[in-house]
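K.L.:
Output the structure for:
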Amino acid sequence: MNTEQFYLIFLKAKKVTIDSRKVEKDDIFFAFSGDNFDAATLAEKAVESGALAAVVENKEFENTEKNIFYVPSTLEFLQELAIHHRSQLNIPIIGLTGSNGKTTTKELIHAVLSEKYNVQYTFGNLNNHIGVPLTMLSIKPEHKMAVIEMGANHQKEIELLCTIAKPNFGYITNFGKAHLEGFGGFEGVIKGKSELYDYLKNSAQTILINENDPVQLDKTQGYTPKITFGKTDSDYYFDAFSENNFVGLQFQDQKALSKLTGDYNFTNLCAAASLGLHFGIDFNKIQSAIESYTPTNMRSQVVKKNDKTLVLDTYNANPSSMSASLHNFITFEGSKTIIIGDMLELGDESEKEHQNILNLAQELGFDQIITVGKQFKNINRNSAAFERTDELIQYLKDNKIQSENILLKASRGISLEKAIDFI
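P.N.:
Here you go, the predicted structure:
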């Protein structure tokens, strides 16, 4: 079974999935195997559940009469199928990456462009070598454009994802101190994320540029075609404003106030608005999209709980985003407690970067500082320092936080959101 032959089956399918528990009628099931489990054992059950076909990399489970097909690598075949599907598409594909703000920006771009177009986009956090092909294969004839988020923690990953998605437009949110261990330091982050620029340049596609970012300017100097924002002489210029801890943007004499907190979200709003204007969407509709978008993914999410304001930012954390969150949170009116957890994947820089963040938190003068994780525990000599979130939960059961405002910020692996119910 080659890619072009299988593509004829794919065109009849409802969706592609790698989760046997979510197989529905007319789906295609790709059996991904781990170290301790061979998903090919579930292929026949998937077909019996209504799957149109299943793909396995264990030949003993092949059964072509039941549309169970063997390939040497289900991952490579999934990627090849996505590449072939991309070659059949004649719609704008917007690719974006960056150290911070990828998912929020993706959601904002989708919200804005959906005011005029039927837009497919990366669902959740499916932004890696498996998620990007799955997203590409979810693009149907009714979709008029797509927004593809690309995540990476090593060199050459963005390069690979670009060969699959083949974006016509690209945007890098920023370059920050994220995944330093995998990228080999901050310069490695810049090089790895800029693989998106390399692809766009080599294929003469359009780059969206924040002209207030010196790295973006340097990496795209002299390049066209491009869309720019950030300066008064850019293609699009926006002023920032804030109300009740929420950030907004003003275009000419019109304002749009988001439900996002943090000045760092201003450029995310600008990127979405710029693409909306570029694709001919009236700012009244852009305003509506921005004001209607409500974050629900623990990224810059503000929620009211009883008499307290909680800022939930527990999906990811690195030194750049942590610093920005602390600087933003200190501007809130009223008493303030921060609960910050370890920032993962920092390698040799980990101890230094955690110490820098703890120093910053102390300098800013929060009413209470609570830390979670081994790295912070090693350097935080206060009593409110815990290795694990379950220890924090036990503390919260016996010690009610008195502050009016509470920030929760940590890497995903700390699972800090589990403590929300006990605040």
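K.L.:
Please count neighbours and contacts with C-alpha atoms only from this point.
P.N.:
OK.
K.L.:
For G248, give its distance to G34.
P.N.:
Taking CA to CA, to the nearest Å as the measure, G248 and G34 are separated by 45 Å.
K.L.:
neighbour count winner among those two?
P.N.:
Neighbours per residue, other CA atoms under 10 Å: of G248 and G34, the larger number sits with G248, 27 against 8.
K.L.:
Second input sequence below; structure requested for side-by-side comparison:
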Amino acid sequence: MTAIDSLYQHYLKHRIICTDTRNITDNCLFFALKGDNFDANTFAEKALTSGAAYAIIDNLAYKTSNRCILVPDVLSTLQELAAYHRSKLNIPVIGLTGSNGKTTTKELINAVLSEKYKTFATKGNLNNHIGVPLSLLSLTEETEIAVIEMGANHQKEIEFLCSMAQPTHGLITNVGMAHLDGFGGFEGVKKGKAELYAYLKQHLGYAFIYRNSPYLLEMSATADLDKVVYYGAAQSDSISGKLAKTDPFLEISWNKDSSSYQTTTNLTGSYNFENIMAAIAVGSFFEVSPEQINEGLSGYQPKNNRSQITKTENNTVVCDFYNANPSSMSAALKNISLLNAPKKTVIIGDMFELGNESTEQHKIIADEAAQLNVCTLILIGKEFYALKDKLNANFFSTPAEAADFLKANAIKDNLVLLKGSRGMALEQLLPLL
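P.N.:
Coordinates of the predicted model:
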């Protein structure tokens, strides 16, 4: 029996995986991962005394009992175990990536598929080299379909995550100006995301492709995919649709073969059209009835501050501050311009990981924002602040400075867009709105 076979037998008896001693549950497996500022090997004994069945470690100095399983590298072992477990499950796995809309699309697909199947979808944003294996190890024999979100900020990451998740089906939401620094520019983004298509081609998997995206069509043609399901706005597609209403929430009119259907959603922003259509296409492929598809879509409530409309005591706030890049920021600004409201305020924060293009991209977005007919425009962060002498707006270096402004200049009865990169922590401004 190989080392991974032996560890897998322990896993089958102890299916809960923990990587943080603050979250230890009885009879779990504790994986002592290392971080930039910690070495969880030092917490192995604490994990065992807190109830863990075994601790997987990679430092001999902390092997205090036979319940400490020594491996060459804890992270690699976690990933290998996840891939091994995935290989034992004969189920469809939908691999999902993209520059924008990954999590929303994942949740919509999950909502639709759950109307018919026992579906697992990545929790939160556990979509990296640690999150994906933890997601895979959450799959059970009862799972009928899995939706695994895969994030990346460098080339070869999607290829690696695919080697673990082994997707049978895949979907790229879109490609945009995100993580330009790590990918080496927009062409690098396209190349990195297309690694999903390459995996599907090699393993005879199905790809769901939004036909209205020239970039996705180009990438899929380069991959020479054999099995493709197209969706979009073209009537020639087997699954097509159009926006029937956009203010404040989206309503979609969609067609499957020769029949038409209408669905309401709790999502704002026309940019979510393609995310909704992706869920319809995936649901239809897996023979979820149109009625069930509509039920899943209308029942989905956006959360985690993605395209989420929140009514406060004073305003209606479009909470979209989970993350930001030039593509999603531009889409959010366009959406706020289309929504009907007598008074509007736009508060946007810096966009991270743009590398050499950061200055230019922030100038483009600031110019777009300045063109809007809004009562108050607030730009926050060092990149935006560098433009303070070039535009007529309220500029602040930090959210704390913006907070002081909002305390002195209360905004009331406005439709407010609040959007920025996660690192800007713009949620701290919401209580002031």
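K.L.:
wait, is A54 of structure 1 part of a strand?
P.N.:
Yes: counting by DSSP: H, G, I helix; E, B strand; the rest coil, A54 of structure 1 is located in a strand.
K.L.:
now Y230 of structure 2, what's its secondary structure?
P.N.:
At Y230 of structure 2 the chain is in strand, as set by three-state DSSP.
K.L.:
Can you give me the neighbour number for the aligned partner of it in structure 1?
P.N.:
Alignment note: Y230 of structure 2 maps to T228 in structure 1; criterion TM-score structural alignment. The number of residues packed near T228 of structure 1 is 21, by other CA under 10 Å.
K.L.:
Repeat that for Q202 of structure 2.
P.N.:
Q202 of structure 2 is flanked by 11 other residues according to other CA under 10 Å.
K.L.:
unless I'm mixing things up, the match of Y230 of structure 2 is touching N210, no?
P.N.:
Yes: T228 of structure 1 is in contact with N210 according to CA atoms under 8 Å; the separation is 6.1 Å.
K.L.:
Point to the residue nearest the middle of structure 1.
P.N.:
Centroid-nearest residue in structure 1, with CA atoms, centre = their mean: T103, separated by 3.0 Å.
K.L.:
can you confirm that one is in a helix?
P.N.:
Yes: inclusion of T103 of structure 1 in a helix is indicated when three-state DSSP is applied.
K.L.:
how far does stretch 128-135 of structure 2 sit from the chain's center?
P.N.:
Computed by CA atoms, centre = their mean, to the nearest Å, the separation of stretch 128-135 of structure 2 from the middle of its chain amounts to 13 Å.
K.L.:
just to revisit the earlier point, OK, contacts around the residue nearest to the centre of structure 1?
P.N.:
Listed by CA atoms under 8 Å, 6 or more residues apart in numbering, the contact set of T103 of structure 1 reads G124, N125, E149.
K.L.:
buried sites along stretch 361-381 of structure 1?
P.N.:
A361, F366, Q368, I369, I370, T371, V372, G373, Q375, F376, K377, N380 (16 or more other CA atoms under 10 Å).
K.L.:
what do you get for stretch 402-409 of structure 2?
P.N.:
Neighbour-count burial for stretch 402-409 of structure 2 flags A402, A403 (criterion: 16+ other CA under 10 Å).
K.L.:
Likewise for stretch 101-120 of structure 2?
P.N.:
Counting neighbours by 16+ other CA under 10 Å, one finds that the buried residues in stretch 101-120 of structure 2 are 101-117, 119-120.
K.L.:
So what would you say the end-to-end distance of that stretch is?
P.N.:
Taking CA to CA, stretch 101-120 of structure 2 runs 18 Å from one end to the other.
K.L.:
Repeat that for stretch 283-291 of structure 2.
P.N.:
Counting by CA to CA, you get 11 Å between the two ends of stretch 283-291 of structure 2.
K.L.:
matching residues in structure 1 for that stretch?
P.N.:
Correspondence between stretch 283-291 of structure 2 and structure 1 is established over residues 276-284, with TM-score structural alignment as the criterion.
K.L.:
tell me how far the matching stretch is from the chain's mean position?
P.N.:
Averaging C-alpha positions (CA atoms, centre = their mean) puts stretch 276-284 of structure 1 24 Å from its chain's average.
K.L.:
likewise stretch 94-106 of structure 1?
P.N.:
Its chain's average C-alpha position is 6 Å from that of stretch 94-106 of structure 1, according to CA atoms, centre = their mean.
K.L.:
Over to stretch 321-340 of structure 1?
P.N.:
Taking CA atoms, centre = their mean, one finds stretch 321-340 of structure 1 lying 22 Å from the centre of the chain it belongs to.
K.L.:
In contact with the aligned partner of A410 of structure 2 in structure 1, which residues?
P.N.:
Under the alignment by TM-score structural alignment, A410 of structure 2 pairs with K400 in structure 1. By CA under 8 Å, 6+ apart, the residues touching K400 of structure 1 are I423.
K.L.:
now the one 4 residues further on
P.N.:
E404 of structure 1 is in contact with D307, K308, T309, G334, S335, K336, counting by CA under 8 Å, 6+ apart.
K.L.:
separation between the residue in structure 1 sticking out farthest from the centre and I357 of structure 1?
P.N.:
Relative to the centre of structure 1, the most outlying C-alpha is that of E65, 40.3 Å out, by CA atoms, centre = their mean. In this structure, E65 of structure 1 and I357 of structure 1 are 60 Å apart, going by CA to CA.
K.L.:
so who does the equivalent of Y293 of structure 1 over in structure 2 touch?
P.N.:
Alignment note (TM-score structural alignment): Y293 of structure 1 maps to Y300 of structure 2. Contacts here follow CA under 8 Å, 6+ apart; on that basis Y300 of structure 2 touches E107, L108, A111, T265, N266.
K.L.:
you'd agree the second one is up against A281?
P.N.:
No: under the criterion of CA under 8 Å, L108 of structure 2 is not in contact with A281, lying 11.1 Å apart.
K.L.:
Tell me which helix or strand comes right after the host helix or strand of A82 of structure 1.
P.N.:
Taking DSSP states H and E as the criterion, A82 of structure 1 maps to helix 74-88. For helix 74-88 of structure 1, the following helix or strand on the C-terminal side (DSSP H and E) is strand 93-97.
K.L.:
Show residues contacting that next one.
P.N.:
When contacts are taken as CA under 8 Å, 6+ apart, the neighbours of strand 93-97 of structure 1 outside the stretch itself are 102, 106, 145-151, 165-173, 193, 196.
K.L.:
quick one: that strand to structure 2 mean distance?
P.N.:
Following the fit onto structure 2, the mean deviation recorded for strand 93-97 of structure 1 is 0.4 Å by mean CA distance after the TM-score superposition for structure 1.
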